[in-house]
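Peer 1: whatever this is, show me its structure:
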Amino acid sequence: MRVLVVEDEVRLAQTIQRGLELEGFVVQLAHTGTDGLWAAGEQRFDVIVLDIMLPGLSGYEVLRRLRARDVTTPVLMLTAKDGDYEQADALDLGADDYLTKPFSFVVLIARLRALLRRRAPQQPALLAAGDLVLDPARRHVRRGDTALTLTPREFGLLEFLLRHKGLALTKTEILHNVWDAHYDGPENVVEVYVGYLRRKIDTPFGRNSIETLRGVGYRLIDPDGQVDDESSSTPR
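Peer 2: Okay, the predicted model is just below:
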């Protein structure tokens, strides 16, 4: 899941980023209202965390302009401790939720997950390919009756593959959605983590659910509905 955090207090923004990444989110930061508005309008995010007091444009103005452009991404506003009017104004402008500073990180995570559930009720509660099952809400993964332990990055990669089951995904698409839109490291990090995943979800069970597509990227297949494709090849 991709989150945009628009917060001008750099240390707070970085703390939020680190915490969310440990929970498996992909986080992009913006420190001004102008940069936040541009990012939210030009890129796809699953949820936005938006402070009210920002340089350039206030959080109110950013929210107002986003809704005027029909950007429907859920927005959680960060408000002052005693900001009853701020909270009311934020909700009137189209915010989906708010949180007062200082806040509990546990509550922030719970609020964000609630927003994501409300936004996409049509999405299945569980993601599956055969007997491989991932529960996004509880962050559980199992193969048959065996529970699997994944790192946050491995979990995010598997969730992305499962949400696009049967589709060919390029390394660039995977990096953009599981790592960071501004990631500028080597692309082979995707190969490394695909290898990690295979050793946990496939190898012990004699399965091969992640296909390597030569010159393209990867595809997660459903054993009950495999896709024949001339570009598919053996695992790397």
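
Peer 1: CA atoms for contacts and neighbours, from now on please.
Peer 2: OK.

Peer 1: mind listing the helices for the protein?
Peer 2: 10-22, 33-42, 59-68, 84-93, 105-119, 152-163, 171-174, 188-201 (DSSP state H).

Peer 1: now these in TSV, with mean neighbour count and distance to Leu76?
Peer 2: Rendered in TSV, the data for those read as follows (neighbours: other Cα atoms under 10 Å; distance: least, Cα to Cα, whole Å):
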stretch	mean neighbour count	distance to Leu76
helix 10-22	16	13
helix 33-42	18	13
helix 59-68	19	10
helix 84-93	16	9
helix 105-119	15	8
helix 152-163	20	22
helix 171-174	17	26
helix 188-201	16	31
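
Peer 1: which stretch among those helices approaches Thr146 most closely?
Peer 2: helix 188-201 (9.9 Å; Cα to Cα).

Peer 1: compare with the first, here's sequence two:
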Amino acid sequence: MTAPSPEEHRMPEATFDPIAELYDKFAELSHARYRQWLERVLPARGGRAVDLGCGSGRFLGLLADRYDEVLAVDAAPRMIELARERHPQPRIRYRVGDLWEITPDAEGTFDLVFSVNTLHHLGPDPAAYLAHVRRLLRPGGRIVVVDCVRHTPAWAANPVSYGLYRFSRTMTGAVRAGLAHRSVSGALASYRLRRHPRWRSLAAEAPTLTRAEFRHHYAAAFPGATFTDSLDPTVCAIAGEVTARTPVTS
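Peer 2: Here you go, the predicted model:
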């Protein structure tokens, strides 16, 4: 399969820069639910790893503790600044850029391709962006991906009920953030993020798969890996060495 050119596929021009600090606080809460699983599925030691969409670097310390070299990539310059401030380790190399520009010719291949809540931003064609990601893996390499899935309930199918559903999620998220941080500021940060125009536009522009679609496309791209549905109702995850075997469910 011929690799897509940067002109054919690009991440949205809008980035997370205007909401970087708000998203960092949001990620501190939401990503904490993934950490125990990530610690279990990542090997104790490895060679080269790439974090596609590293954001403010929530998991870069975990990767740098286990891999000799980590490439941290994000399209948002402010996110990379936050990540570099948090993790100035020599093992981590930072790059601001479109994820479609991370190719074997430009960066080589990796023992681990890692991504959290990012790949759905690569466009409406999962077969294309997963083929792009697969090319970054060395033979026998490991994939570890958590990504958003579409989870709107049936009762929220019309515009009015959907608006109520989104508002209820905004308020629930704010309450959870406030309890987790034990502060009103945590709740306000979550509320402000979910109501921010940039967050809402990014969410609207980024097509998400259903859980069944996620399993279908990722199974085709990464045979031999294992699916996990238990991290959060809003995400699906996959991890494991890529082989010719059929994926299994954990």
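
Peer 1: tm score of chain vs chain?
Peer 2: Once superposed, chain against chain, the TM-score is 0.28 (TM-score structural alignment, normalised by the length of the first structure); 120 aligned residues with a Cα RMSD of 6.0 Å.

Peer 1: how about the helices of the first structure in TSV, adding distance to Leu213 of the first structure?
Peer 2: Listed next are the helices of the first structure as TSV, based on distance: least, Cα to Cα, whole Å:
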stretch	distance to Leu213 of the first structure
helix 10-22	28
helix 33-42	29
helix 59-68	38
helix 84-93	46
helix 105-119	31
helix 152-163	14
helix 171-174	11
helix 188-201	12
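
Peer 1: out of those helices, which is closest to Asp135 of the first structure?
Peer 2: Using Cα to Cα, the helices of the first structure put helix 152-163 closest to Asp135 of the first structure, at 8.9 Å.

Peer 1: so that closest one versus helix 10-22, what angle?
Peer 2: Our comparison of helix 152-163 of the first structure with helix 10-22, counting by axes from the mean of the first three to the mean of the last three Cα atoms, to 10 degrees, yields an angle of 60 degrees.

Peer 1: isn't Arg2 of the first structure right up against Val47?
Peer 2: Yes. The pair Arg2 of the first structure and Val47 passes the contact test of Cα atoms under 8 Å, sitting 6.9 Å apart.

Peer 1: so what sits against both of these two?
Peer 2: Common neighbours of Arg2 of the first structure and Val47, counting by Cα atoms under 8 Å, 6 or more residues apart in numbering, are absent.

Peer 1: for the second structure, what's the longest helix?
Peer 2: Max-length helix for the second structure by DSSP H is helix 159-181.

Peer 1: how close does Glu159 of the first structure sit to Val10 of the first structure?
Peer 2: Distance, Glu159 of the first structure to Val10 of the first structure, using Cα to Cα, to the nearest Å: 29 Å.

Peer 1: ranges for the helices of the second structure?
Peer 2: With helices called from DSSP H, the second structure shows them at 20-30, 35-41, 60-66, 77-86, 104-107, 126-135, 159-181, 184-195, 197-205, 211-221.

Peer 1: buried set for stretch 130-146 of the second structure?
Peer 2: Going by neighbour count (16 or more other Cα atoms under 10 Å), the buried part of stretch 130-146 of the second structure is 130-138, 141-146.

Peer 1: these: which two are farthest apart?
Peer 2: For these, the farthest-apart pair by Cα to Cα is Arg138 and Val146; their separation is 19.9 Å.

Peer 1: apart from its neighbours in sequence, what residue is nearest Asp51 of the first structure?
Peer 2: Excluding the flanking residues, the one nearest Asp51 of the first structure by Cα to Cα, 6 or more residues apart in numbering is Leu78, at 4.6 Å.

Peer 1: pull the number of nearby residues for the one you found.
Peer 2: Residues within reach of Leu78 of the first structure, counting by other Cα atoms under 10 Å, total 25.

Peer 1: ok, back up a step: of all the helices of the first structure, which one comes closest to Leu99 of the first structure?
Peer 2: Closest among the helices of the first structure, using Cα to Cα: helix 105-119, at 7.5 Å.

Peer 1: need the contact list for Val184 of the second structure.
Peer 2: Residues near Val184 of the second structure by Cα under 8 Å, 6+ apart: Gly178.

Peer 1: typed the wrong thing, it's Leu197 of the first structure
Peer 2: Going by Cα under 8 Å, 6+ apart, Leu197 of the first structure touches 154, 158.

Peer 1: what's the answer for Ser185 of the second structure, then?
Peer 2: Gly178.

Peer 1: ok, it to Met171 of the second structure distance?
Peer 2: Counting by Cα to Cα - Ser185 of the second structure and Met171 of the second structure are separated by 14 Å.

Peer 1: again with Val235 of the second structure
Peer 2: For Val235 of the second structure, the distance to Met171 of the second structure (Cα to Cα) stands at 19 Å.

Peer 1: for these two, indicate the residue with more neighbours.
Peer 2: Val235 (22 against 16).

Peer 1: please name the nearest non-neighbouring residue to that one.
Peer 2: Cys148 (4.3 Å).

Peer 1: how about Phe227 of the second structure?
Peer 2: The nearest residue in space to Phe227 of the second structure (Cα to Cα, 6+ apart) is Ile238, at 4.4 Å.

Peer 1: my guess is Arg95 of the second structure contacts Val70. True?
Peer 2: No. Using Cα under 8 Å, Arg95 of the second structure is not in contact with Val70; the gap is 10.8 Å.

Peer 1: out of the two, which sits in the busier spot?
Peer 2: A count of neighbours by other Cα under 10 Å puts Val70 above the other of Arg95 of the second structure and Val70, at 25 against 17.

Peer 1: give me the neighbour count for Leu220 of the first structure.
Peer 2: 24.

Peer 1: does it really touch Leu162, like I thought?
Peer 2: Yes. If you go by Cα under 8 Å, Leu220 of the first structure and Leu162 touch, sitting 6.7 Å apart.

Peer 1: the longest strand anywhere in the second structure vs helix 211-221, what angle?
Peer 2: If you go by DSSP state E, the second structure has its longest strand at strand 137-148. On the basis of the same axes, to 10 degrees, strand 137-148 of the second structure is oriented at 180 degrees to helix 211-221.

Peer 1: what is strand 137-148 of the second structure packed up against?
Peer 2: strand 110-116, strand 235-241 (3 or more Cα pairs under 8 Å, 6 or more residues apart in numbering; DSSP states H and E).

Peer 1: for those strands, which one sits closest to Glu39 of the second structure?
Peer 2: Of all those, the one in closest proximity to Glu39 of the second structure, counting by Cα to Cα, is strand 235-241 (11.5 Å).
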